[in-house]
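Q: What follows is a predicted protein model with its sequence.
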Amino acid sequence: MRRKGKGTELRNQTYKSDARKLAYKMFVKDCKSRARKLNTEAVRFDPITPAAITACLPWLEAALFPWESVSNWKCKDAKGLDLAIWYEQKLCGLCYATPRKSAICIKIILLQGHPDRSHPLRGLIAPMALLATDTYARMLGCKEIEIQDPGPNVVPYYQNLGFSFDQNNRLVIYLDD
């Protein structure tokens, strides 16, 4: 179990920042290997800021996710990973994941892509968020990622990404060592 106390908050902030940076690098490498015609220099993996919350307000008609609550969650949950995925000045996706009080499992609490079907990262938001969450989970020593309360319409999509239901009916993916 990791030590709590002096330096823990700074360590967690460093892990989150490093996870976003490493996930971006892996995303760029994957795009190059798949010969995707995408300007990867226009993609950013950032924390969720007030600008991201403002940019997602028009999405509220598409899904009623409480993105405006993330700033409060971040204050209360030092290990929570917040991710805003941008393409140039367009917010394309948001994700919030947390291990809460677990050293084994990190849960993706909220994940949403821009509802505009023509945004440049369409179909990539969940894999990109999973990349960042996986990287961060490994830094924390977690062994699994769980999708919290997935809607029935998205379960097949997550299963295509490698998630499956465990014996407790949780939609999880296990991390290899």
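A: Happy to help now that I have it.

Q: From now on I want contacts and neighbour counts done on CA atoms only, so please keep to that.
A: Will do.

Q: Which element, helix or strand, includes the most centrally placed residue in the chain?
A: Centrality entry for the chain: nearest residue to the mean C-alpha point is residue 129, 3.5 Å, by Cα atoms, centre = their mean. Here residue 129 sits within helix 125-140, counting by DSSP states H and E.

Q: Tell me which residues of that helix come out buried.
A: Going by neighbour count (16 or more other Cα atoms under 10 Å), the buried part of helix 125-140 is 125-126, 128-138, 140.

Q: Next one for the comparison:
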Amino acid sequence: MGDGLRYQEYRSLARKRVEEVLLGQPSLLKDGVQADQVRMEPITPACVEASLQWGDSATLFPWECVQRWKGKDRRGFDLAIWHASELCGLCYATPRKSRLCIKIILLESQPGCSHPLAGSVAALAIMSTEFYGRMLGCREIEIENPVFAVRPLYEALGFKCMLGSRLVMKIDP
């Protein structure tokens, strides 16, 4: 199997694994949220278009660039988090030239608390990235240039502040 196909399979497996975890442990989601309605998919142009519907306070990041990045970064990991037909979050991570660290480059949740996965998007994205990173043999996840206001959330999810402003979480083998 060629490298490109192998990484595509890893991405697919990581997304599917999170869906399986949620079905087996629905308590990871807020009360009333049906785990069988949560989908993890690649970021497509339709996802980018859906994110534009989040309103003026949304889309802090250049999601429209992800398609181009995916073409150049065969090990990159893209994730769209859906609940039924509602896009709740987007994430892009890559190990770039590293064999030890996968970096979450972009992570954004639909603004506000009205969507079903409010408060869960970061945890789901990190879980997916961790599964993918583990398949690549990475030993840590780093949040690249975290938004200052969100740092406490990442720390609550297990990230530690390292040298300067690096936020890092170890990946267990």
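A: Yep, it's here. These numbers were taken from a predicted model, which means no experiment stands behind them.

Q: ok so, going back, per the alignment, the residue nearest to the centre of structure 1 pairs with which residue of structure 2?
A: Here residue 129 of structure 1 is matched to residue 125 in structure 2, going by TM-score structural alignment.

Q: Would you indicate which residues of stretch 45-54 of structure 2 are buried?
A: Buried-residue list, stretch 45-54 of structure 2, by 16+ other Cα under 10 Å: 47-48, 51, 54.

Q: can you check stretch 105-116 of structure 1 too?
A: Buried residues in stretch 105-116 of structure 1, counted by 16+ other Cα under 10 Å: 105-115.

Q: Just those: which are in strands?
A: Per DSSP state E, strands hold the following members of those: 105-113.

Q: now these in CSV, with distance to residue 46 of structure 1?
A: Below are these laid out as CSV (distance: Cα to Cα, whole Å):
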residue, distance to residue 46 of structure 1
105, 23
106, 19
107, 19
108, 17
109, 17
110, 16
111, 14
112, 15
113, 15
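
Q: Let me know the closest of those to residue 167 of structure 1.
A: residue 105 (15.1 Å; Cα to Cα).

Q: so what corresponds to that closest one in structure 2?
A: Per TM-score structural alignment, residue 105 of structure 1 is aligned with residue 101.

Q: got it, and residue 62 of structure 1?
A: Per TM-score structural alignment, residue 62 of structure 1 is aligned with residue 57.

Q: quick one: the closest residue to that match other than its chain neighbours and residue 37 of structure 2, what's the gap?
A: The shortest distance from residue 57 of structure 2 to any non-neighbouring residue, by Cα to Cα, 6 or more residues apart in numbering, is to residue 111 (7.2 Å). Remark: distance between residue 111 of structure 2 and residue 37 of structure 2 (Cα to Cα, to the nearest Å) = 20 Å.

Q: Over to residue 71 of structure 2?
A: 29 Å.

Q: quick one, which of the two is more surrounded?
A: Remark: of residue 71 of structure 2 and residue 37, residue 37 carries more neighbours, 14 against 10, as counted by other Cα atoms under 10 Å.

Q: Now for the corresponding residue of structure 1 for that one: which residues touch it?
A: In structure 1, residue 37 of structure 2 lines up with residue 42, judged by TM-score structural alignment. Applying Cα atoms under 8 Å, 6 or more residues apart in numbering to residue 42 of structure 1 gives the contacts 86-88.

Q: what do we get in structure 1 for residue 156 of structure 2?
A: By TM-score structural alignment, residue 156 of structure 2 lines up with residue 160 in structure 1.

Q: how close does its match sit to residue 73 of structure 1?
A: 29 Å.

Q: who's more crowded, those two?
A: Applying other Cα under 10 Å to residue 160 of structure 1 and residue 73 shows that residue 73 carries more neighbours, namely 15 against 9.

Q: What's the separation between that one and residue 111 of structure 1?
A: Distance from residue 73 of structure 1 to residue 111 of structure 1, by Cα to Cα: 15 Å.

Q: and the end-to-end length of stretch 134-143 of structure 2?
A: Its first and final residues considered, stretch 134-143 of structure 2 spans 16 Å by Cα to Cα.

Q: which parts of that stretch are buried?
A: In stretch 134-143 of structure 2, counting by 16+ other Cα under 10 Å, buried: 134, 136, 138-143.

Q: Where in structure 1 does that stretch align, residue-wise?
A: Mapping stretch 134-143 of structure 2 onto structure 1 (TM-score structural alignment) gives residues 138-147.

Q: Relative to structure 1, which residues correspond to stretch 77-84 of structure 2?
A: Stretch 77-84 of structure 2 maps onto residues 81-88 of structure 1, going by TM-score structural alignment.

Q: Run the chain-centre distance for the matching stretch.
A: A distance of 9 Å separates the centroid of the chain from that of stretch 81-88 of structure 1, by Cα atoms, centre = their mean, to the nearest Å.
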